[in-house]
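Q: Predicted structure and sequence below. I'll ask about it afterward.
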Amino acid sequence: MGMDPGLRRLALGTLLAAYPGPTPPDWALDLVGAGLAGYTLFGTNVETPAQVAAATAALRAVRADVLVAIDEEGGDVTRLAHATGSPFPGNAALGAVGDVALTRRVYAAIGAELAALGITVDLAPTVDVNSVDENPVIGTRSFGADPLLVAAHTAAAIDGLQDTGVAACAKHFPGHGATVADSHLELPTVDVPLAVLRERDLPPFAAAVTAGTQAIMTAHIRVPVLTGERPATFSRAVLVDLLRRELGFTGTVITDALEMKGASVAAGGVGPAAVAALAAGADLLCVGAKVDAALVEHVVAEIVAALGDGRLARDRVEEAAGRTAELAAWTRTTDGPAPDHGDLGYAAARRAVLVEGIVAGLDRPLVVQVHATATMAEGRVPWGLGPHLTEAEEFRVVAGETDPAALRALAGDRPVVLVGRHLHRLPGGAELVEELAAVHPVTVVEMGWPGRWRPAGVRAFVATYGASHANGRAAAEVLGLIR
């Protein structure tokens, strides 16, 4: 006895899958015809604008209302510009500038680019309040540490994006900003009373709801007061009581990727995670990045089995599929090339640069980029000053394996510019900077979240609030390294 085709179609209507490579394979097109809600595009799906437009057109040719989503936050998390780095600064830089009209313009430019490529949902903005300096997964993806500032920029970002017909998805509910663990790898815990969440983490989500965000993404974090031992993605107290009833959200609840360890380990696999998320009140399930037809069928079979044995009520899954269809009906795509946004992103990044100390007179310095690992959200995107340098030599090092005396010898009579992301978090990073600065002119360019750490003895400390292509160019300009 085969699966009931009506139930299979219903289950597929709640799934956001992924496919490998630049062109949707036949199985991916077949699933759209069978009712799959849509796909998320990742860096592996992006080569050129024309190629992306052709891929989304192929998906839409099968079913006009297929959802095509992407993580295009600008700044450090970019898929469209994964090969070069984003031409836009990310949220931390926009928050540092503090001009909500600028934030709106930047997000409208991102939206126009997505709409022209046939992408209908942007899994952005990140509206988490970065209340912990050492947060390993949010950091520069956040507008800042002040809930009211983050709320104001959240509303502006959503306005800008959704004006272009691209749905916004505010993330990660109920707030990933206070975590010191990465939910791609484990299940982080935010153990605070509800009053703290309401004051610190929820204002930006309330602002997102008021601004009319079409979607909100769940966080794979534990908030014991609400979720007990399980992540928010599986919590009715979070997704129904707090988000729907208290904040009044009527749009689509999208899960963060179910393959992330924060969800899959907690549930015992991606299939059970899908059932748990639907039961809790999620509408559209992001399966993950590494997806094939077999995984989609496995998840569908698990949802259909749960409908059969009473773990899932049919009206809950119909509600989820209905909200997902409403999201698709709201979006619109444009034909033709994206309008040219000129130097908007570069000018914005330049306004964000913080300079403490003296940056004049850096004639042909030795630029040293200190290696940093990337998070799963960021992926391997080029960063630093290298692509922008016309007047300096760049050298790459690993902090813990580098002798300050050797660097000094290499520099000779040239000043040194040390470029890093969270330099003080790298093993040996702070020591390398301060030992060199004690005997040599050093300027530090911090391209991560600038916390409280300031190295002793440096001529200048320059913070860019991000490591996008635009942030790198802004730093090179401020240092006088671009003529």
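A: Okay, I see it. Numbering: from 1, shown residues only.
Q: going forward, measure contacts and count neighbours with C-alpha atoms only.
A: Noted.
Q: did I read that right, residue 474 in a helix?
A: Yes - according to DSSP: H, G, I helix; E, B strand; the rest coil, residue 474 belongs to a helix.
Q: A further structure is provided below for comparison with the first:
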Amino acid sequence: MPADPTLDRLANATLLVPFESTAAPRWLLDGLADGIAGVCLFHNNIDLSDGPEALKGLTRALADVGGDPLISLDEEGGDVTRIGQAAGSGYPGNAALGAVDDTALTEDVHTALGAELRGLGLTVDLAPSVDVNTAADNPVIGTRSFGSDAALVARHGAAAVRGLQAAGVAAAAKHFPGHGATELDSHLDLPSVDASAELLRERELRPFRAAVEAGVLAVLTAHITLPALGVDGPATLSRRALVEVLRGELGFTGMVISDALDMDGVRRPIGMPEASVRALEAGCDLLCLGRYSYADEVAAVRAAIVEAVRSGRMPAARLEEAAERTAAVRRWTAAQGAPPQIPSDLGLDGARRAVQVVGEPLSPADLADPVVVELDAPAGIAVGEVPWGLAPWFPDTERITAEEDAPSRVLARASGRPLVAVVRDAHRFPATREFVSALCRVRPDAVVVEMGLPVWRPECRTHVRSHGAARVNGQSVAELLGGVPAPVR
């Protein structure tokens, strides 16, 4: 059957695609010119080593050829950062902001973050995460959440939406209907939230209702099931979740974005082209294809969508509706003016306010020339390889692995000197807890710094809680410990 340029262009209007490197390839430029709605940037697309000009040049080139496409990324601040890949984020993440519990600060931080993104030519932030993190062992949310209380998450999620959009960047509240009560990672599995419909509406849905009331332009889905709400497969593919609940119950009229369709929680065993069609049928308007879905994969998804309409499986009106919703957000982003001017130290000030000290107060005199060891922790898939810890401020910091090192060696090295042990989500790693406990049994005067969720407290003199591992969180702790100034970036 011959190609239908109109149908191909409609299909393109539902696609949010990745690409290979820091330069836009020809297939992408041609696709944007032919109506692809936008791109999603990842670490491999962003190089700020020589300043922002290369990224600005890339986003200008994309905008020029694509007629103001959606140029998006996952920039949550805190642990999940793309623009802060090299050194860590300059903004505290949601857990830190939730710990402070000042919605004015949350709004200001997100306005600052949005202003930086807008200045780089980015128009959509796949944030904030408004998941209520009630599962301590959640491997994918954790410090990305404002907290475990639905009311707190709702008010800070709304503040984050207002802040980003005040800066001219479209916000996307995620991960609908709520990924916080899961103990599986939807990058790898299909998690289920087994709670009553009443609890789900009061806990999981409450922050999304607040985001909708705050005027959020987009909502990003989750690849999770919620049987009590009648969502038996991935919510991304569920008309019950996206049309009856999100639009019907919560009153959302904006753009629904799928979470990445290359994730196993949605594409296994049906494959990404079929998952893309089902996501559109369910009510998604913009299909995020993930990180490694390039020219051939994009073509396969487009072909599957076109065939679904040609065969009568999916009404053309559904595709037209989705294309119009993406076009509306493109018009909104194109109409935004210059971003506001925000104080450059706002993120650091927020991170400082989030630090909590439990136990004996710290005295710089007691921490002169400390031995600092960091217990390594694997980064989640969403976080990726981003620097964390105290090494920029304590150059002799040693990164060790609990399974391969010995507490006795660390104790010998720290003989006669203050000892600081830095962990990240220690509650999730038994070997780390055992290692730190062994240190504290011999050195109860040790200081333990938790840069993840402070669920577990060891028997030590002082427990410092940063509520995140962003660069500004590390600096805030280092200042408390008397660390030397970090090198200028």
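A: Sure, I can see it. Remember, predicted model here, so these are calculated numbers, not experimental data.
Q: can you give me the helices in the stretch 101-250 of structure 2?
A: Assigned by DSSP state H, counting those that start in this stretch, the helices in the stretch 101-250 of structure 2 fall at 103-119, 150-166, 197-202, 205-213, 239.
Q: got those helices as CSV, with distance to residue 178 of structure 2 and mean neighbour count columns?
A: What follows is the helices of the stretch 101-250 of structure 2, written out as CSV (distance: least, CA to CA, whole Å; neighbours: other CA atoms under 10 Å):
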stretch, distance to residue 178 of structure 2, mean neighbour count
helix 103-119, 20, 24
helix 150-166, 11, 25
helix 197-202, 9, 15
helix 205-213, 7, 24
helix 239, 16, 19
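Q: Same list (those helices) but as a markdown table, adding distance to residue 180 of structure 2.
A: A markdown table is the format used below for the helices of the stretch 101-250 of structure 2 (distance: least, CA to CA, whole Å):
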| stretch | distance to residue 180 of structure 2 |
| --- | --- |
| helix 103-119 | 20 |
| helix 150-166 | 10 |
| helix 197-202 | 11 |
| helix 205-213 | 11 |
| helix 239 | 21 |
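Q: Nearest to residue 388 of structure 2, out of these?
A: Among the helices of the stretch 101-250 of structure 2, the nearest to residue 388 of structure 2 by CA to CA is helix 103-119 (19.4 Å).
Q: which bit of structure 1 covers that closest one?
A: Counting by TM-score structural alignment, helix 103-119 of structure 2 pairs with residues 100-116 of structure 1.
Q: Mind reading off the mean deviation between the matching stretch and structure 2?
A: Taken over the aligned residues, the distance from stretch 100-116 of structure 1 to structure 2 averages 0.6 Å (mean CA distance after the TM-score superposition for structure 1).
Q: Residues in contact with that stretch: which ones?
A: The contact list for stretch 100-116 of structure 1, computed with CA atoms under 8 Å, 6 or more residues apart in numbering, reads 53, 72, 74, 88, 94, 120, 122, 152-153, 156-166, 332-339, 341, 344-345, 348.
Q: just to revisit the earlier point, for residue 43 of structure 2, which of the helices of the stretch 101-250 of structure 2 is the nearest?
A: Residue 43 of structure 2 lies closest, by CA to CA, to one member of the helices of the stretch 101-250 of structure 2: helix 103-119, at 14.6 Å.
Q: Ok, which of the helices of the stretch 101-250 of structure 2 comes nearest residue 458 of structure 2?
A: With CA to CA as the criterion, residue 458 of structure 2 lies closest to helix 150-166 of the helices of the stretch 101-250 of structure 2, at 27.0 Å.
Q: To which residue of structure 1 is residue 56 of structure 2 aligned?
A: By TM-score structural alignment, residue 56 of structure 2 lines up with residue 53.
Q: Do I have it right that that match meets residue 68?
A: No - if you go by CA atoms under 8 Å, residue 53 of structure 1 and residue 68 don't touch, sitting 11.0 Å apart.
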